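Enquirer: Model the following, please.
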Amino acid sequence: MRIKQAALVGLTLIAAAFVAGAGACTNAAEPAAVGRSVSPPAASLARPRTLSVVAAGDLFVPPDLTAQAAADARAAGKPGHDFTQILAAVAPIVRSADLAVCHVEQPLAPPEGPFTGWPTFSAPPQLVDAAAGAGFDTCSTASNHTLDHGEEGVRRTLDNLDRVGLHHSGSARSAAEAATPNVFSVHGVKVAQLAYTFSFNGIQRPPGKPWIANPIDVPKILHDAHAAKQAGAEIVILSMHWGWTEYQNAPDADQVSQARQLLASPDVDLIIGMHVHVVQPFEKIGDKWVAYGLGNLLCRFSDGTAENTQDSAVPRFTFTEVTPGTWRVTDVEVHPMFMAYHPQARLVDVAAAANGVAPGTGYARILQRISGDVNMRGAEAAGLRMVRPT
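Expert: Model prediction:
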């Protein structure tokens, strides 16, 4: 759902609580202590008792995907890059949700480039046009590559997200922006997204500007989540760019420990994780959920890493208002996706592609692999449903 299509209205917030410490949830351009909100539907529409939230993993663009987007743009008679066809398979899932969350892994470059790869990445700005067109509403921007192109890269990325109407959290252009929480009113229900990263790959934040990007600091995250609740958010979602060991399906000890600390707080309602470039398990901790790693929505690694860097899990979390103002995830449905590169680079809906495929072969094999990774910590026994062939 594109909640940007509704009119923006002011929502009075206690933003001063976000100023203390390094970094905070971000989004608004206004310097005043006013959060970004979206007006509820017309008064004749009842406030819902359930809300659906779809989340997706890394929007990470390697050079071969940049080349495909350039070829698609040329075929459509457009300048630059067009990621629309690459993302087409996930768009129906994203658009069906009340709120859809994405993750912009690397800074956006100027339209003319250069578009850089390892070790300092950048992507064509049209990436976010396609994300908005697919139906995403808000994106995390805190990653180990946030500072790859310095302050200019941070500003350019956020400017482009603003241009296409996507909210964002995890980096900021000013202290005032960093102090303003990313809060939505989705059908009249206020939702906050906060975003943090485990590392900046050794790049230091500019002197005097700790607010430019948010590192993982559990006490600070709990502080921010509490402030978001005090400011009116009924649901707080954390986007966590974490996991020290890339390509490892099992969450590491830090991820597990941090998830337990964060979900123990009444101020945190859901954690969605990114970074390690493969699918990691989902787990129900108490009555809340963590998705340790959603995998690469867009990417693969051509340096000899395994095929599973093309896997991703796209969950749909259904929140239910269990008591007035208190929401819990009551249903989790996971759509397995695969970033295929032949004959063209296109996302594939794995469950649909596995229809009629013999077990252990082709997309049936990929579905089995993704399902095993998602269920590594007992998610299906806790009620998660994996979408499978009909």
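Enquirer: can we go C-alpha only for contacts and neighbour counts from here?
Expert: OK.
Enquirer: Kindly check the end-to-end length of stretch 338-354 for me.
Expert: Terminal residues of stretch 338-354 are spaced 11 Å apart (C-alpha to C-alpha, to the nearest Å).
Enquirer: which element is Ala71 on?
Expert: helix 63-75 (DSSP states H and E).
Enquirer: in that helix, what's buried?
Expert: For helix 63-75, the neighbour count (16 or more other C-alpha atoms under 10 Å) marks 63, 65-66, 68-73 as buried.
Enquirer: Export the residues you listed as CSV, with columns for distance to Thr120.
Expert: What follows is the buried residues of helix 63-75, written out as CSV (distance: C-alpha to C-alpha, whole Å):
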residue, distance to Thr120
Pro63, 13
Leu65, 17
Thr66, 15
Gln68, 21
Ala69, 20
Ala70, 21
Ala71, 24
Asp72, 25
Ala73, 25
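Enquirer: now, among those residues, which is nearest to Ala340?
Expert: Of all the buried residues of helix 63-75, Leu65 has the smallest distance to Ala340: 10.5 Å, by C-alpha to C-alpha.
Enquirer: For the comparison step, fold the sequence that follows:
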Amino acid sequence: MQLSNQPSHQAIKFKIKRKLLLALSLLTLWTPQSLVQAQMNIDKNESAMQSLEQNSESSQGGQTVRVRAIGDILLHDFVYERARTANGYNFDSMLAPVKSYLENADITVANMETIVAGESVGLGTYPFFNAPSQIVDSLKNVGVDIVNNVSNHTMDMGAQGVLASIKALKQRDMMYVGSYESWEDYNTPRIIERNGIKVGFLAYAYGLNGLERPQNQQYLATLIDKELMPLEIKDLNSKVDVSVVIIQNGEEYETMPTADQIATHQLARDAGANFVLGGHPHVLEPFIYYNESQAGLFSHGNFLTGQYEAATKVGGITEFTYRKLDDGKVVLDSMRFMPTYNIGLPESSEYLVVPLADWQKYNIANGQALMDEIRQRMTRFTNKVQVVDYLD
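Expert: Next up is the predicted model:
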């Protein structure tokens, strides 16, 4: 359960201590490069090199949970207009080429970079987004179990749009995290249990494009609070076996994490998050490995979108598998990543998300070079992740 907005004296003391520690850490003046290099030095040593293999090989019994995650669903008007039908909208065909890689996970999570309030508040496109609610139907059809619904676009249509979007999600029985309809909803933990393993989710965004949440309705969009976030992660960890924390921050179109991204991910890791899933840059950024039970991804990039710059068309399906050993200990069993490509331009007749490995079939220019570059980028900080053509 997330904490209320009325912290106890003990919580306040904890926050002050955390703030002092954070200030001291910033005095080191580490750059993104030095932070990354430090991680690489740790990650490349021989014992760390073998840890994931040891987790798999030495595991005696126990259960596993396989989580897959996709990046931004950011629907511009020229995307949802291609999905228009006589009876509304249908996005199934756009996701059909990757359906088989999403529906066979234990849990699949998607990042809703737009609200899905539909025509009830008026559809929107850049810079104020609002997509047809039917995109949720198509996400469910490919196996998505939960969506992150907080981003810098959450308040694009005001409180009315947020509440209408949540209503659409609830009508379709889609679990959501990050943007809520009430304090009661905010304080309800998001937990999915599979194979006897409880997986919990939290989500935070860096801001709201200059827009504000109404007074006393901060639950509409959960923003990064470097004092409160660790408390909420610790509280969630008391209820679950595996915690997944989704963080929206960083610089758009940058393929390397910023100092703020690194620090925020580290803060979540220090609080006990098992996997930190990053987004917002709209392009892919590398994975990071902390220890045998903690890892993350700095940016998952786009998945289905109308953005047409070359780098924004490449995304992927992230997979991380956790194993709960017979003694109750939870370890990271494996990480894999399958690159995808978002076919379509404003003037084109269709939009599709396809495996990038099928570049020849879909005539994707420089497909092999893209695959090679993505493989190098995603493994830049760690070789614990396998970049694969296809997920089985």
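Enquirer: before we move on, back to that, what helices or strands is the helix holding Ala71 of the first structure leaning on?
Expert: Secondary-structure packing of helix 63-75 of the first structure (3 or more C-alpha pairs under 8 Å, 6 or more residues apart in numbering; DSSP states H and E): no helix or strand packs against it.
Enquirer: And the next helix or strand past it?
Expert: Downstream of helix 63-75 of the first structure, the first helix or strand assigned by DSSP H and E is helix 84-87.
Enquirer: so where in the second structure does that next one end up aligned?
Expert: Under TM-score structural alignment, the match for helix 84-87 of the first structure in the second structure covers residues 92-95.
Enquirer: mean distance, the matching stretch to its aligned residues in the first structure?
Expert: Following superposition, stretch 92-95 of the second structure is found to deviate from the first structure by 0.7 Å on average (mean C-alpha distance after the TM-score superposition for the first structure).
Enquirer: got a list of contacts for the helix holding Ala71 of the first structure?
Expert: Residues from elsewhere that reach helix 63-75 of the first structure (C-alpha atoms under 8 Å, 6 or more residues apart in numbering): 79-83, 85-86, 115-117, 123-124, 299, 344-345.
Enquirer: just how off-centre is that helix within its chain?
Expert: Helix 63-75 of the first structure sits 23 Å away from the centroid of its parent chain (C-alpha atoms, centre = their mean, to the nearest Å).
Enquirer: what's the neighbour count on the alignment partner in the first structure of Met335 of the second structure?
Expert: Counting by TM-score structural alignment, Met335 of the second structure corresponds to Val332 in the first structure. Counted with other C-alpha atoms under 10 Å, residues neighbouring Val332 of the first structure total 22.
Enquirer: Same check on Ala38 of the second structure?
Expert: Neighbour number of Ala38 of the second structure under other C-alpha under 10 Å is 13.
Enquirer: Quick check: it vs Ser25 of the second structure, distance?
Expert: From Ala38 of the second structure to Ser25 of the second structure the distance is 14 Å (C-alpha to C-alpha).
Enquirer: neighbours around the closest residue to Ala268 of the second structure other than its chain neighbours, how many?
Expert: Take Ala268 of the second structure and drop its neighbours on the chain: the residue closest to it by C-alpha to C-alpha, 6 or more residues apart in numbering is Pro230, 6.3 Å away. Using other C-alpha under 10 Å, Pro230 of the second structure has 21 other residues around it.
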